[in-house]
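Novice: curious how this folds, go ahead:
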Amino acid sequence: MKQLVGTGVALITPFKSDFSVDVEGLTKVVDFNIENGIDYLVVLGTTAESATLSKEEKQLVINTIVSSNNGRLPLVLGIGSNNTQEVIDEMTLRDLSAFTAILSVSPYYNKPTQEGIYRHFAAIAKVAPLPIILYNVPGRTASNMLPETVIRLANDFDKIVAIKEAAGDIVQAMRLILGCPKDFLVISGDDMITLPMVLAGGAGVISVIGEGFPKEFSKMVKLGLDKKVDEAYKIHYKIAPAIDYIFTEGNPAGIKAVFKTLGICGDTVRLPLVVVSEALRSKIDSFVKKF
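Specialist: Sure thing, here's the model as predicted:
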C-alpha cells in the first residue's frame, strides 16, 4: 500500500449558506490539495461532517470528488458505524471502483471491549472488497483500540493494512510501529504529533491542517520520511499555532474558517456544530494572512 505513504487529507464538505452541499466549493478544495502536493484524499471521514449527511448527499459528495479528482490521486472512503452489519452492508453494496482503500472507525458510543473491537473488524475484514485502514480516535469513540488488538488484527487479516492512529499518544504509536508487521502502515491521525510519529517509523498522516496548508504540510511529511529532521521541524513549528487554532472550537469549524480566509469556500457547518467565535476567527485570519 505504498500509495498511502505520505500525506492524506480528510476532506471537508463545504456547505452553502442554506446548508446545502457546495459542489463548486468542494471541487475547489480538491483541486487546491492536488495542486499543492497532497498524496491521497480521504472522502466522508469525520471532518466531512458525514454524520449529518443524508445518503443522497453522501453520494453527491462521492460523485463530486471522484469527478474532480479524475484519477489524479488515490481515494480512500470512510465507512464506519457502531453497527457492524451496517458497515458490512455498505461495503458490499456501494460502488467502490474509484477507491483504493476503506477507512473504518472503531465502533463509537457502544463502548465495546477489546474482544468486541477485534470481532467487529474481523467480521468486516472477511467480506471487505478493498484493503481496510483501521481508525482509532478515542476522543470521539469513548474507547481506545489498544496496540495488542491492532497487532492481532494486523497479523490475522491480510485485508487490514494500516491504522490511522489518533489517540494523541506517541508511546502508543511507537508500540504499534514496533509490534505490527513491517508492511503494516501506522498513519498519524493527530496533526501535532505527525512528525514525531513519522520519524519514529510511521508512514505519514491523514490530516486536517494539511488540507488548509497542503504544500507546507506535505513537504514536512516528506522531509520526515527522508529523515531530514531539522528541515522538517522548521516547518512543523511554523504551522503548529494553526493546528492549535483549528481544533480549539472543534473540527471542522476551525479548518473551514481557514478555507474562508483563503477564499476557497465558506465556513458554514451543520448543527450541532457551529462556526468559530469572532475571537478565534481573528486569530485564524491573522495567521493565514501572515503565513
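
Novice: going forward, measure contacts between C-alpha atoms and count neighbours the same way
Specialist: Fine.

Novice: what's the first-to-last distance across stretch 6-19?
Specialist: With Cα to Cα, to the nearest Å applied, stretch 6-19 spans 33 Å between its terminal residues.

Novice: residue contacts, the closest residue to Ala128 other than its chain neighbours?
Specialist: Leaving out its chain neighbours, the residue that sits closest to Ala128 by Cα to Cα, 6 or more residues apart in numbering is Met91, at 6.5 Å. Applying Cα atoms under 8 Å, 6 or more residues apart in numbering, one finds that Met91 lies in contact with Ile79, Ala128, Pro129.

Novice: quick check: next helix or strand after whichever strand or helix holds Met91?
Specialist: Assigned by DSSP states H and E, Met91 belongs to helix 84-93. Remark: after helix 84-93, the chain's next helix or strand is strand 101-105, criterion DSSP H and E.

Novice: mind listing the strands for the protein?
Specialist: Applying DSSP state E to the chain gives strands spanning 6-10, 40-43, 75-78, 101-105, 132-136, 160-165, 185-188, 204-207.

Novice: specify the angle between the longest one and strand 132-136 in degrees.
Specialist: Taking axes from the mean of the first three to the mean of the last three Cα atoms, to 10 degrees, one finds that strand 160-165 is oriented at 20 degrees with respect to strand 132-136.

Novice: second input sequence below; structure requested for side-by-side comparison:
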Amino acid sequence: MEQLQGTGVALVTPFNTDLSIDTEALRRIVNYCIDGGVDYLVVLGTTGESVTLNKAEKMLVMDTIVSANMGRLPLVLGIGGNSTYRIVDEIKSFESEHFSAILSVSPYYNKPTQEGIYQHFKAISEVTHTPIIMYNVPGRTGSNMLPETSLRLSHDFENIIGIKEASGDMVQVQKILKNKNKDFMVISGDDITALPTVLAGGSGVISVLGQGLPTAFSQMIRAGLNREVDAAYQLHYALQDGMELIFKEGNPAGIKAIFETLGLSSAEVRLPLVEASSALKKDIAAFVQPFLKVTA
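Specialist: Below is the predicted model:
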C-alpha cells in the first residue's frame, strides 16, 4: 500500500457555535492539508470526535470530505468499537468506493485478552476485502495489543496490511518492525514517536499536529523516509513543543485551537470534552506564529 506511506492526518470534525457540523470549515481544512503536502487523509478517527457523532452526522462528514478531496488523496475511514458484532455489521454495509483502507481500533473498555483481540480482528478481516489497518492505543482502550498478537494477525490475514502503533513504546514498535512481513506497514500513532518510528523502518505516521502544520510535518516525515536524518530531526525539534501543547488539555481541543489561530475553524468541541483554555490557546498561538512567517 505505497499510497499510504508517509504522512496521514486524522482530520478533526469542526463545529459551529451551536455544535452542528461546520461543513465549510471541514472543506477548508481538507484543502489546507492537501495544499500543505500530506499524503493521505483519515476520516472519523478519534480526533474527529467520531464517538460523539450520530449516524447521519458521520455520513455528512464522510460525504463532505469525499467531495472536498475530489480524488486527490487516498482516504482511510475509521470504523471501530468495542462490540465485534456491531463493527462486523457496519463493515458489511461499508461503501468502499472512495476509501483505500479501514482504520479499526483494538476494542476498548472491555479489556479483552490477546486471544480476544485476535478473534476480534479475525472476524473483521473475514467479512471484507478492504485493507485493514489495526490501531493500538492502550492509553484509550485500557489494553495493550502485544507485538505477538499484531504479528500473528499480519501473518494470518492478507487484508490486514498494517498497524497504527500508539503505545508510545519504541521497544514494542521495534519488535514489530524486526519480525514483520516485508509489506506490513508500521505507522506511528503518536506525533512524538513519528520520526523515530520512520527511521527504525516504519512507513510513516497518522498525525494530529500534521493537519495543523502540514508542510513542516510532511517535510519531516519525507526527510526521515529519505534517510536525511539531520534535516528530519531539525524539523522534529522545531515541532516538538507543538506535539506536546496540543495534547496538554486533551485531543482534539489542542489541534482545534491551532485551527482557530489559523482562521480555518472554531475551537468548539463536544462534551464531555471542553474547549482549550485561554492560557493554552495563547501558548499555541505563540508556537504557531514562526511557522506562519515561514509559509507567508
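
Novice: quick check, nearest of the contacts of Met91 of the first structure to Ile246 of the first structure?
Specialist: Ile79 (24.4 Å; Cα to Cα).

Novice: mind listing what that closest one touches?
Specialist: Per Cα under 8 Å, 6+ apart, neighbours of Ile79 of the first structure: Leu44, Gly45, Val87, Glu90, Met91, Ile102, Leu103, Ser104, Val105.

Novice: tell me the contacts of the closest residue to the second one other than its chain neighbours?
Specialist: On the basis of Cα to Cα, 6+ apart, the spatially nearest residue to Gly45 of the first structure that is not a chain neighbour turns out to be Gly78, at 5.0 Å. Contact criterion Cα under 8 Å, 6+ apart gives Val42, Val43, Leu44, Gly45, Ile102, Leu103, Ser104, Val105 as the residues in contact with Gly78 of the first structure.

Novice: just Gly142 of the second structure next, same as before
Specialist: Counting by Cα under 8 Å, 6+ apart, Gly142 of the second structure touches Tyr108, Tyr109, Lys111.

Novice: in ChimeraX, select just the buried ones from those.
Specialist: Selection command for ChimeraX covering only the buried members of those, criterion 16 or more other Cα atoms under 10 Å:
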select :108,111
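
Novice: next, the buried residues of the longest helix seen in the first structure.
Specialist: In the first structure, with assignment by DSSP state H, the single longest helix is helix 229-248. Across helix 229-248 of the first structure, burial judged by 16+ other Cα under 10 Å covers Ala232, Tyr233, Ile235, His236, Ile239, Ala242, Ile243, Tyr245, Ile246.

Novice: for PyMOL, write a command that selects the buried ones of the contacts of Ile79 of the first structure.
Specialist: The buried residues among the contacts of Ile79 of the first structure can be selected in PyMOL (16+ other Cα under 10 Å) with this line:
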select buried, resi 44+45+87+91+102+103+104+105
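
Novice: so what's the closest residue to Gly189 of the second structure other than its chain neighbours up against?
Specialist: Nearest residue to Gly189 of the second structure in three dimensions, chain neighbours excluded: Ala166, at 4.3 Å (Cα to Cα, 6+ apart). Counting by Cα under 8 Å, 6+ apart, Ala166 of the second structure touches Tyr135, Asn136, Val137, Pro138, Ser188, Gly189, Asp190.

Novice: how deep is Asp89 of the second structure tucked in, by neighbour count?
Specialist: Neighbourhood size, Asp89 of the second structure [other Cα atoms under 10 Å]: 12.

Novice: that one -> the first structure?
Specialist: Residue correspondence to the first structure (TM-score structural alignment): Asp89 of the second structure is matched to Asp89.

Novice: contacting residues for that match?
Specialist: Per Cα under 8 Å, 6+ apart, neighbours of Asp89 of the first structure: none.

Novice: ok, now how distant is it from Arg175 of the first structure?
Specialist: Asp89 of the first structure is 33 Å from Arg175 of the first structure, by Cα to Cα.

Novice: again with Asp169 of the first structure
Specialist: Counting by Cα to Cα, the gap from Asp169 of the first structure to Arg175 of the first structure is 10 Å.
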